[in-house]
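Colleague: sequence unavailable; structure follows:
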């Protein structure tokens, strides 16, 4: 009898066979489940059911979880929440529900009934077009609701009767602000970026009212900038920000001083760029503030300052730059970004009239050689005082014959054979003048590895060696790799730093299952035909990674964290036949992202988060195999 009692207790309080239990957490993530498993312990506080194939929520299997606080059902196959309320209605302690990355189209009006402790609800990346009018009534403690990337064209739900602090509706189909309750007195943050706004007089009037109500904050991702809300209609305002239309009526930001064409916002403790900068501004001073990021969609992507020539963003906390960050500032000549916290320059800084850019005293450890190729007027680049060990062969700005002065002192240069190639490239390119401690680079000067007891940037002691005598043959193999003839295998080495000393004869490189977060540069490897980068942590893949003339035929970037494929991402890879992009997090492909691959035969996009695929996205006439399984596709518009 005692044995039977123990067995009964074990079954009652055990762990489902398809899950892993630790304390009060039950982890059933990625187990291929099609339904919620039975036998979940009643003491469970955190229940993780994400990344499965669950298509419905049982009305009984969760009723006994009286201690449940966190429920994660994201990335499943749910299409309706019409009956899901029965699973939650007795759970008065539940605080966090995640239902994002499903295919939900309908939601029950009583879904949240009884959830008096609920604070956060995630319903993003589905197909929801509306919510019941009394949807929030049953959850008085609700603070944050995310409805990102759905199909809302309006929002008629009252948000005045609860504690809601943040409502995220970016990436929907909203066209006006009429759904906002401007009489609300409690603070509420609206994130409504990336919607097709109709910029008529009514919208601008509402926009003005919202700006005057201190209880409302319009958000753009992690930025307070209101300028990322872009007009879709009328046609004459298409592509312009609501902010820029509004600021035509303003004179000077209240936190700044304006004198003539100079706007001085320096040393004001700003965490975002202020509203109301006049279109006539020539010099904009924003140094010595607390600006920390310039993410997409950013202020400078949409701001219309046609006369701006000087932009000073120095002495802030900026960490990253986006591709073509300043391309809208067509008159910009002087860009000051020194004394920030920028770690890498992998983007294309596209500004045709830019004369000088100061990136000194940051944390930069790598630079894309094509970063400045669209800056045809460039004459000065300062990258001194960073963490650069290598300088890649720099691409000369297009349509330019001017001498470009590079200031590169006070970096921990590693003077090896790879660096010698760069020196020779710079010396042979008479349009580049690289200065270090006011001395032009000479590749045949004595040089030592950084970290010696005493050295200059291209050191002279101790025990100097002439690189010209040691670098005749570039057949080196990285210390963490195995090299057999033209094959280099660096897989499973937990590598995170960029490797430079690949043999120039390398034809196949395997870098699988490491920890790279940025794409490596292979500009010197003209014999490379096969490259494997799957199983890393890449979130971006930029143009300029490969030499302009290459024969790469196989490229695998599967199992990374790519979210978007931008135009020209794979430009120059005209020989590419097989491209594996499976098991990333790709949600969107720009129309021309893959059109530069004329010989592409196989394209694997399986295991991503695509909801649609246009004909222009994949237009290669040679394509024979296109794999799209395990996505969220609801629309495919293409011909073969």
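Modeller: Nice, I can see it. As the structure is a prediction and not an experimental result, all values here were calculated from the model. Numbers count the residues shown, from 1 in each chain.

Colleague: for the rest of this, base every contact and every neighbour count on C-alpha atoms.
Modeller: OK.

Colleague: would you list every one of the helices in this structure?
Modeller: The residue ranges that make up the helices of the chain, judged by DSSP state H, are 2-13, 85-88, 201-212, 242-247, 299-302, 417-428, 467-470.

Colleague: please compare the first structure with the one that follows:
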């Protein structure tokens, strides 16, 4: 008998087993209960429970009697359980409740009667179609309200008026066509209304939102950036709207704005972003820009102009961007890249130029580059002068170009090269190309691709791994090395030791 008791104790410690735990539930010593596939709120849940998680069940209706014994409850999460209705004041007596989440259910309205202790309320992915101020009465401590993916069609001040302490409001994925203001939410810091149907934001909407720092209207039908945005704003997201022009002069009071997202609009040109003096991130992907923006803010660290119609890159475009670290110009029509255009960008580490019309690697790129992406251009050869300054380069992507040979001197001048992507090029697999293979292997470079297009007897072979090519070229390689040694006796200073413990940057690639 003693052995059996000891076994039960061991199970309760190791597996969350408790002799008082209801069926289809697991209970642990931290006063947490998790239940799955229930048909009702399980009876017999310990009265000391602080966290109750119920998931993937079939509980159509919640009622007051379900929770009368759970007065210690602080967190209640009901996920994907088919809940359609909640009896009035079901949660009212839970005076310790701080978090209530009813996700992926079938509620058509906000449950009535919440305890004043509530701080987080998440009712995402239901069928709630309207809000009333009475829904949130007494919730002065509520900090987070989420109603993502419901059926709301409008938003007005009266709906949220009791929530004077609210800090985060998330209304993404509804059918909201109109909003009215001002919203009396003086402590609101984060507001998101992504993927709705907004055409217009009224001028007085932000009057009482003077603490707002993060604002997103992405995925709407807005043709203008809202006016009178609060000065406190740090981040503004306006992607996937119908913007055709930006009046930065109307935004110059946003002296704290550091992140601006404008991708997926219909912008054909841009001038005046310098009014946003502290901007560090500007995203303009998937617009109709025919040239790079004029007069960019000098503190910019990330600029994304990918998927536009840009044809030229000049020195003037980047002369003041000394803090720029990430530049994305992929999927444009760039055929002209002025030599030294990025020389003033003394911190640039990531340059994306994939899918353009370049015939050669741009000259005098910054020596700080760690990644250079040139996939999908029309580059025919690599010259030493193009890469000689890139001593920090670790990733070089040359996929899908027109390369047939590699310059050995160019490769030797890249001491930190770790990843080289070469597939999709018409390689002419002569024996001299194998010397490049030996250089790359000595560096420890990970090389992808290298399929031969010529000569005919080597077509389809891979010059980085083919034993057949290696056997055919072995005499040539030995002779080359012998001639090299005879011509030059190395001096101590000619040896460059590669530190294989150098910091490794794990970049993602296609």
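Modeller: Right, received. Where do you want to start? What you see is a predicted model, and the numbers here were worked out from it, not measured in a lab.

Colleague: overlay the chains and give the TM-score.
Modeller: Aligned and superposed, the two chains score 0.58 in TM-score terms (TM-score structural alignment, normalised by the length of structure 2); 396 aligned residues with a CA RMSD of 5.5 Å.

Colleague: before we move on, the earlier item: I'd like the helices of structure 1 laid out as CSV, including mean neighbour count.
Modeller: Output for these, formatted as CSV (neighbours: other CA atoms under 10 Å):
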stretch, mean neighbour count
helix 2-13, 11
helix 85-88, 20
helix 201-212, 14
helix 242-247, 21
helix 299-302, 22
helix 417-428, 18
helix 467-470, 13
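
Colleague: minimum distance to residue 331 of structure 1: which of those has it?
Modeller: For those, proximity to residue 331 of structure 1 was assessed by CA to CA; helix 299-302 is nearest, at 12.8 Å.

Colleague: residues in contact with the closest one: which ones?
Modeller: Counting by CA atoms under 8 Å, 6 or more residues apart in numbering, the neighbours of helix 299-302 of structure 1 from elsewhere in the structure are 225, 227-228, 230, 239-241, 244, 273, 325-329.

Colleague: could you do stretch 164-171 of structure 1 as well?
Modeller: Counting by CA under 8 Å, 6+ apart, residues outside stretch 164-171 of structure 1 touching it are 141-150, 187-195.

Colleague: one more time with 6 Å
Modeller: 142-149, 188-195 (CA atoms under 6 Å, 6 or more residues apart in numbering).

Colleague: now do the contacts for residue 376 of structure 2.
Modeller: When the contact criterion is CA under 6 Å, 6+ apart, the partners of residue 376 of structure 2 are 354, 355, 400, 401.

Colleague: and what of residue 116 of structure 1?
Modeller: Residue 116 of structure 1 touches 92, 139, 140, counting by CA under 6 Å, 6+ apart.

Colleague: how many neighbouring residues does the closest residue to it other than its chain neighbours have?
Modeller: Take residue 116 of structure 1 and drop its neighbours on the chain: the residue closest to it by CA to CA, 6 or more residues apart in numbering is residue 139, 5.0 Å away. The burial count assigned to residue 139 of structure 1 is 22, neighbours taken as other CA atoms under 10 Å.

Colleague: try residue 195 of structure 1
Modeller: Using other CA under 10 Å as the criterion, residue 195 of structure 1 is surrounded by 22 other residues.

Colleague: thinking it is in contact with residue 176, fair?
Modeller: No - shown here, residue 195 of structure 1 and residue 176 do not form a contact pair, counting by CA atoms under 6 Å, at 9.1 Å.

Colleague: shared neighbours of those two, anything?
Modeller: The contact sets of residue 195 of structure 1 and residue 176 do not overlap (CA under 6 Å, 6+ apart).

Colleague: follow-up on the earlier one: which one of the contacts of residue 116 of structure 1 is nearest to residue 60 of structure 1?
Modeller: The nearest member of the contacts of residue 116 of structure 1 to residue 60 of structure 1, counting by CA to CA, is residue 92 at 15.9 Å.
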